[in-house]
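Engineer: The following block contains a protein sequence and its predicted model.
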Amino acid sequence: MTELDFAFILKLFINIISIATLCYGCYYRLNKNSNVAGSFLLFGVGIFIITNLLHGVDMSMEFAFGLFAVFTMLRYRTDAISIKEMTYLFLVTAIALLTAVSRLDIVELLALNGLICFIAFIVDTRFLRSPYSTQSISYERINNIKPENSVSLIEDLRNRTGLHVVSVEIMHIDFLKDTVELNVKYLPKKTESYACEIPSESIL
């Protein structure tokens, strides 16, 4: 019983350290959303405890991923969740399940969890991320969406939003209300030193 308790505590510690590294070392480093990072950590700990306890009753790996599928279908329906947050939720769940039910030794488990965190860290570095940010905007000056007025449209958006807008994508046009939904791509202030000229064909 002592060995089982020690193994459980050790794996729980590895699980918490791995998920905390993923959530705060990778996700929070760029997104600065402590609520989501904390929720991911608690989510991972909860999955580990449930899975580890059920594993003691001859639970197979298939059952573990079936449990993961149930959690995935929930999709945190109380709030909208982005593709990036869904990806981190998947990684958190994967780490919790692997730590709880895998038969790897401690060194291999640490190496695998570390590899997952390392890949997430590399993918989210500034060298692999687009320097642009996007924003959805409802726009009422519908005459500016014509291709020949693309420069006027971008200048108007720059003046009204204060953002360094570089391109605009039309998502939806409502001629009844004379409004249009735009997806605006812009350079954040910290990278404005790399601002480029307005492209001649900025409307996609």
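Structural biologist: Arrived safely, thanks for sending.
Engineer: Going by C-alpha atoms from here, please, whenever you check contacts or count neighbours.
Structural biologist: Fine.
Engineer: Name the next helix or strand downstream of the lengthiest helix in the chain, please.
Structural biologist: With residue count as the measure and DSSP state H as the assignment, the chain has helix 34-55 as its longest helix. From helix 34-55 onward toward the C-terminus, using DSSP states H and E, the following helix or strand is helix 61-74.
Engineer: second one coming, line it up with the first:
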Amino acid sequence: MLLSHKPDSELFGISFFNEDLYPLLFRMSVNLVVLVILIRFMYYTKARRKDYLFTYFMIGMITFFLCFGLKKLDIDTGMGLGLFAIFGILRYRTEGIEIKEMTYLFLVIGLSVINALASNKISLAEMGVMNGALLLLVAGLEYLWLLKHETRKIIVYDRIDLIQPEKYEEMVSDVQKRTGLKINRIEIGKIDFLRDVAQLMIFYDGDIQSFGTGTGPSDSE
């Protein structure tokens, strides 16, 4: 009589190794290369925001591993779409994500999902075309068509006497002199008459100018 026993290659019902490890390593390498090109060499060279580098890389890799793992499970299309929708509505509670950063976040998630869920029905050539097309489109928009990125920043302005419409040009000249930036336009926000200050949203070309490391929100449009 033969005694049944668990195979040596398993621990608590979990196998130590299977053939899916090799596709995982290959797809992970492809995904990591794509993320490096997109985040480090496209996004960062324009935005210069180090805080999003960590976020994008981690969200991209977590999405990849999650989708690759769920692909091996029997989940229906509705659950998969619901999971993707959760990622699509992500936002930080402490600071809203600007529209350009949100677009890059969606690109990171989308590319990671493509690289993780590609099956034998999708050839390597097709996966390469999808990744390459998105990278080329981003590169074209960033470096060819959108050479100038208008950036905005909120500052606290103490010359409240210059916020009147008839003194707009004088206010622009004063802000340019004090910031060293070539201002495209200025929008007036909240006005505090008790402290004699106002919030100004200044717009300038971010690609050719720098403005320290201020704490106000900025956006490339």
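Structural biologist: In hand now; what should we look at? Predicted model, so just to flag it, every value in this text is computed and none were measured.
Engineer: in a strand, that's where Val180 of the first structure is, yeah?
Structural biologist: Yes. Val180 of the first structure: assigned to a strand according to DSSP: H, G, I helix; E, B strand; the rest coil.
Engineer: aligned partner of it in the second structure?
Structural biologist: In the second structure, the residue paired with Val180 of the first structure is Ala198, using TM-score structural alignment.
Engineer: any idea how far Leu91 of the first structure is from the most centrally placed residue in the first structure?
Structural biologist: For the first structure, Lys84 is the residue whose C-alpha lies nearest the centre (Cα atoms, centre = their mean; 2.0 Å). As defined by Cα to Cα, to the nearest Å, Lys84 of the first structure lies at a distance of 11 Å from Leu91 of the first structure.
Engineer: can you check Thr72 of the first structure too?
Structural biologist: 11 Å.
Engineer: Looking at those two, which is more packed in?
Structural biologist: Neighbour tally, Thr72 of the first structure and Leu91, criterion other Cα atoms under 10 Å: the higher count belongs to Leu91, 21 against 14.
Engineer: tell me the contacts of the residue in the first structure sticking out farthest from the centre?
Structural biologist: The centre of the first structure is farthest from one residue, Met1, which by Cα atoms, centre = their mean lies 39.8 Å away. Taking Cα atoms under 8 Å, 6 or more residues apart in numbering as the criterion, Met1 of the first structure is in contact with no other residue.
Engineer: now swap in Asp174 of the first structure and tell me
Structural biologist: Contact analysis of Asp174 of the first structure by Cα under 8 Å, 6+ apart lists Val180.
Engineer: Could you find the counterpart of the residue nearest to the centre of the first structure in the second structure?
Structural biologist: For Lys84 of the first structure, the aligned residue in the second structure is Lys100 (criterion: TM-score structural alignment).
Engineer: And that match, how far from Lys50 of the second structure?
Structural biologist: Relative to Lys50 of the second structure, Lys100 of the second structure is positioned 15 Å away (Cα to Cα).
Engineer: List the buried residues of stretch 92-112 of the second structure.
Structural biologist: Of the residues in stretch 92-112 of the second structure, those buried under the neighbour-count criterion (16 or more other Cα atoms under 10 Å) are 97, 101-102, 104-112.
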